[in-house]
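> 3D, please:
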Amino acid sequence: MVSDAWHPQVNGVVRTMEQVVRHLSAAGDEVRVIGPADFRSVPTPGYREIRLAVLPGRRLRALVDGFVPEAVHIATEGPLGWAMRRLCRQRGWGFTSSFHTRFPDYMHARTRAPLAWSWAVMRRFHAASGAVLAATGSLERELEGRGFRRVRRWSRGVELERFRPGAAEGMDDPFAGLARPVFLCAGRVAVEKNIGAFLSLDLPGTKVGVGDGPQLPALRRRHPDAVFLGFRENGALAACYAAADVFVFPSRTDTFGLVLLEALASGTPVAAFPVSGPLDVIGDAPVGALDEDLRAACLAALSADAAACRRHAEGFSWAACAARFREALVPLMAAERIS
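You can find the predicted model right below:
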């Protein structure tokens, strides 16, 4: 597995790959993840915590040859992804790839680069893949509509033993002294997450943000009424989910949103826009509210049943996610059959 997103990064791509590696390894497969830490790298402009490999070709070949893979999966469209794609094409190897991130939308938001150009680059990257893995039905249909071929569904899971109702019991209340209800937003604090849309809402109680990222200082200045807790992980993050009254997901560009499942597994209802990701994860289940009026969604979600939220999350399994991933893999010598 080759990915430009890997430890020490913390994001949905890394968490997904961690779980897949864990379940495949437990089943007897030998998995090697090649990431930026294996190479000389530079920080991404605007995201210093995300590093990009510099001229990885020669070392990548050595790492791949040392492992002698039977299958290759390319997780991201960054420098490592392109280098591995090039190596596979040179050797006539089949490979699979996954579409995790709407880079065309992110590039457009930052640079106003034409969307058609970015989508053309993404289409070219995945064109030689034996299977392009997409997290949701709506994303699968969108990619096919944009000319992607061999798209296959690859859903996600949630750590039910970690994210659960009552996770805050026995710990200090993460929201002690805050006015209720608490509306929580968690994740990377960056422009594409649309967190300002949440923080600008006129809501009762307290708006709380958990996470770090390049937009955090500006949002703190702009929204002094909100509480920003910074980065939280492991038990502290689970406690925040379980102690919140509503989890708010303002993103319009995420391809899935693992945080949705983490909140629901904690018994916390979700408020979001009716877009790809929330529509697929929540649909018409009584576990929150989807509305173009995000404030209305937040207030409606307050009445959702915590037990229903938990039951809904229990339908998403990391074991099934890993099994689906393995089924999609192609033999190295399958490249000549892909056209």
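
> From here on, just use CA atoms for contacts and neighbour counts.
Noted.

> Quick check: which helices or strands does the top strand by length along the chain pack against?
In the chain, assigned by DSSP state E, the strand with the most residues is strand 47-53. Using 3 or more Cα pairs under 8 Å, 6 or more residues apart in numbering; DSSP states H and E as the contact criterion, the elements in contact with strand 47-53 are strand 41-44, helix 79-91.

> got TSV for these, with mean neighbour count too?
Formatted as TSV, the helices and strands packed on strand 47-53 follow (neighbours: other Cα atoms under 10 Å):
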stretch	mean neighbour count
strand 41-44	13
helix 79-91	19
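
> For residue 175, which of these is the nearest?
Residue 175 lies closest to strand 41-44 among these, at 33.4 Å (Cα to Cα).

> Go through the very next helix or strand once past the longest strand of the chain and flag the buried ones.
Where DSSP states H and E defines the elements, the next helix or strand beyond strand 47-53 is helix 57-67. Neighbour counts over helix 57-67 (16 or more other Cα atoms under 10 Å) mark 57, 60, 64 as buried.

> Name the residues that touch stretch 95-113?
13, 71-76, 88, 114-115, 118-119, 126, 129-135, 191-192, 253-255, 328-332, 335 (Cα atoms under 8 Å, 6 or more residues apart in numbering).

> I'd like the structure of this one too, to check against the first:
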Amino acid sequence: MIPGMPARLLVVSDAWFPQVNGVVRTLSTVVDLLRAGGDTVEVIGPDRFHSLPTPGYAEIRLALAPRRRLQQLIDAFAPDAIHVATEGPLGWAARAICRRRGWRFTTSFHTRFPEYLHARTRVPVEWSWAVMRRFHAASAATLVATPSLAAEMRERRFGNIAAWSRGVDTRRFHPVTAPGAPGNPWAHLPRPVFLYAGRLAVEKNIAAFLSLDLPGSKAVVGDGPQRTALQSRFPQAHFTGRLDNGQLAAAYAGADAFVFPSRTDTFGLVLLEALASGTPVAAYPVTGPIDVIGPAPEKVGALGEDLRAACLDALAADRAACRRHAERWSWEACAARFRDTMTPARH
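Next comes the predicted model:
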């Protein structure tokens, strides 16, 4: 690769369309921007292989014995640089191919699989962290989204950590439907409206939000394996299912506060989407929220181990300040940083 010259960049990811999650949104946005800048970018995901549904999460499919087919696809594309985005079957196969050939590659850490696996199966997190450490140890650089996550991974003896932050589409997410304005999707609900948006899965800790004694209403946007159980347990909450495009933007902008109850996310793109919509955030003081909300020079939400108190405190935030804070996060800078970290595959 020659700096400033177009290159052939390959991304191998177990998370790709038709999946809907933060990893796919990040990768697809970055890929589009790199292509617009002149690079030839190929993404190899599970859609090109025979696959099986993930137990308990059917919409996420895992490639079945992908190594031979993956090797053919890599050779056909002839990449200048390779990024292995995930630690699933495709990620391990790509890692093995690169190591056998003596090729360099980068990786990224998107998901706390040790905690997710423990929540579902009780497998000790130390075992899973050891596997993750082995996976990433072979890379030229492991990209992480926040300073707090980078510090944690160094404590867990990960090496070659590189910063790679995130962005938000401020044209798509903006204060189009302020609380109380005509067209607000929550106009029929008692105020204030506390909103969660994202995947409905056990690791998102959504029950911690829905269990809170809060005034007004609770709204939940999104879908996932826990939706039926949550709707049954919390019938007073308002579940919309998945929303797209303008509907999702209006849902953010129309809420009085956005509640992010997850303790295990590595970033939380929804935090920026809410802030860009002018909606303050309430969350626990953990990786993601402390990196997005914590450094804000103005009040854009509230963090605390008492999530109820944080929700009520967030209502006092300045919605214009929320928007200003979100405008500091650029997808263009995210894509440029991603490209800068990529290492030529061949010495």
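
> contacting residues for the equivalent of residue 179 of the first structure over in the second structure?
Here residue 179 of the first structure is matched to residue 190 in the second structure, going by TM-score structural alignment. The contact partners of residue 190 of the second structure, taken as Cα under 8 Å, 6+ apart, are 216, 217.

> Measure how far stretch 51-70 of the first structure is from the centre of its chain, please.
Stretch 51-70 of the first structure sits 24 Å away from the centroid of its parent chain (Cα atoms, centre = their mean, to the nearest Å).

> ok, back up a step: looking at the helices and strands packed on strand 47-53 of the first structure, spot the one closest to residue 172 of the first structure.
Taking Cα to Cα, strand 41-44 is the member of these nearest to residue 172 of the first structure, at 35.6 Å.

> average offset between the closest one and the second structure?
Superposing on the second structure and averaging over aligned pairs (mean Cα distance after the TM-score superposition for the first structure), strand 41-44 of the first structure comes out at 0.7 Å.

> corresponding residues in the second structure for that strand?
Per TM-score structural alignment, the counterpart of strand 41-44 of the first structure in the second structure is residues 51-54.

> Give me the contacts around that stretch.
Residues contacting stretch 51-54 of the second structure (Cα under 8 Å, 6+ apart): 59, 60, 61, 62, 63, 64.

> thinking the fourth one is in contact with residue 46, fair?
Put plainly, it is residue 62 of the second structure. Yes: Residue 62 of the second structure is within contact range of residue 46, at 6.3 Å (criterion: Cα atoms under 8 Å).

> what residues are shared contacts of these two?
What both residue 62 of the second structure and residue 46 touch, as defined by Cα under 8 Å, 6+ apart, is the set residue 14.

> Give the ChimeraX command for selecting the buried subset of the contacts of stretch 95-113 of the first structure.
The buried subset of the contacts of stretch 95-113 of the first structure, as determined by 16+ other Cα under 10 Å, is captured in ChimeraX by this line:
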select :13,71,72,73,74,75,76,88,118,119,126,129,130,131,132,133,134,135,191,192,253,254,255,328,329,330,332,335
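
> so where do the helices sit in the stretch 1-150 of the second structure?
Ranges of helices in the stretch 1-150 of the second structure, per DSSP state H, counting those that start in this stretch, are 22-36, 67-77, 89-101, 113-121, 125-137, 147-155.

> what range in the first structure does the fourth one sit on?
Using TM-score structural alignment, helix 113-121 of the second structure lines up with residues 103-111 of the first structure.

> Over to the second one?
Following TM-score structural alignment, the partner segment of helix 67-77 of the second structure in the first structure covers residues 57-67.

> Which residue comes closest to the residue most central in space within the first structure once chain neighbours are left out?
The centre of the first structure sits closest to residue 12, judged by Cα atoms, centre = their mean, with a distance of 3.0 Å. Closest residue to residue 12 of the first structure apart from its sequence neighbours, by Cα to Cα, 6 or more residues apart in numbering: residue 258 at 6.3 Å.
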